[in-house]
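Trainee: Following is a predicted model, sequence given first.
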Amino acid sequence: MIVCVCRRVSDQTIARCARSGMDFDDIQMEHGVATQCGKCESCARALWSECAPGLSVAHLQKHDEPFQSAALA
């Protein structure tokens, strides 16, 4: 999928760069992501943050019922 229409940069390109350790600023310099109209910046940054190594991302789930231990059930 093309993330940056102005510079024709795909999600695969952003993910590959992020996984290789590039900072978002480096991706902007090399590929021009979010340097023209800027409409893709939030999507591009979110994709980068998901794929960048060393950045822990918490995935939280909301449960409707309070947690009960199996021993209590």
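Mentor: Sure thing, it's come through. Computed from a prediction, not measured in an experiment: that's the story for all the values here.
Trainee: From here on, just use CA atoms for contacts and neighbour counts.
Mentor: OK.
Trainee: Strands along this protein, start to end?
Mentor: Taking DSSP state E, the strands of the chain run over residues 2-4, 9-10.
Trainee: Can you say which of those is packed in most?
Mentor: Mean neighbours per residue, mean count of other CA atoms under 10 Å, is largest over these for strand 2-4, with a mean of 19.
Trainee: same for that strand, what does it pack against?
Mentor: Strand 2-4 is packed against strand 9-10, helix 41-51, with contacts defined by 3 or more CA pairs under 8 Å, 6 or more residues apart in numbering; DSSP states H and E.
Trainee: want to throw those into JSON lines with distance to H31?
Mentor: Output for the helices and strands packed on strand 2-4, formatted as JSON lines (distance: least, CA to CA, whole Å):
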{"stretch": "strand 9-10", "distance to H31": "7"}
{"stretch": "helix 41-51", "distance to H31": "12"}
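Trainee: ok, and here's another one to check against it:
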Amino acid sequence: MYVCICRGVTDNAIREAVEDGARSWREVRERTECATQCGRCACTAKAITRDAITQEMMPSEDLAYAV
């Protein structure tokens, strides 16, 4: 879904920025240019960024050792 209409940024682009190493809203904004024009998308984009960072930082179940 498009999050930032002004810059054409999607939720997938935000998640990809996090997958590529962005670890803060500031870094995501710099990489995607999301919310750099009118700013109406900032709250939604921040929420998506927070969710993506949380998912990225959680340990994956497939990496767990079998007991």
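Mentor: Arrived safely. None of these values were measured; they are calculated from a predicted model.
Trainee: Just give the TM-score of the two.
Mentor: Put the two chains on top of each other and the TM-score (TM-score structural alignment, normalised by the length of the second structure) is 0.71; 55 aligned residues with a CA RMSD of 1.5 Å.
Trainee: now the strands of the first structure as CSV including distance to G38 of the first structure?
Mentor: Below are the strands of the first structure laid out as CSV (distance: least, CA to CA, whole Å):
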stretch, distance to G38 of the first structure
strand 2-4, 9
strand 9-10, 13
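Trainee: so M1 of the second structure touches A13, yeah?
Mentor: No: at 9.8 Å, M1 of the second structure does not count as touching A13 under the criterion of CA atoms under 8 Å.
Trainee: Which one's more surrounded, the two?
Mentor: Legend: neighbour count by other CA atoms under 10 Å for M1 of the second structure and A13, higher for A13 (18 against 9).
Trainee: which one in the first structure is aligned with the more buried one?
Mentor: Matched to the first structure by TM-score structural alignment, A13 of the second structure sits across from T13.
Trainee: can you pull the contacts of the spatially most central residue of the first structure?
Mentor: Nearest residue to the geometric centre of the first structure (CA atoms, centre = their mean): L47, 2.1 Å. By CA atoms under 8 Å, 6 or more residues apart in numbering, L47 of the first structure lies in contact with D11, I14, A15.
Trainee: hmm, 10 Å instead?
Mentor: Taking CA atoms under 10 Å, 6 or more residues apart in numbering, we find L47 of the first structure in contact with V3, D11, Q12, I14, A15, A18, E41.
Trainee: if we can go back for a sec, any idea which of the strands of the first structure gets closest to D23 of the first structure?
Mentor: D23 of the first structure sits nearest to strand 9-10 of all the strands of the first structure, at 15.8 Å, using CA to CA.
Trainee: That closest one - contacts with which helices or strands?
Mentor: In terms of contacts (3 or more CA pairs under 10 Å, 6 or more residues apart in numbering; DSSP states H and E), strand 9-10 of the first structure is packed against strand 2-4.
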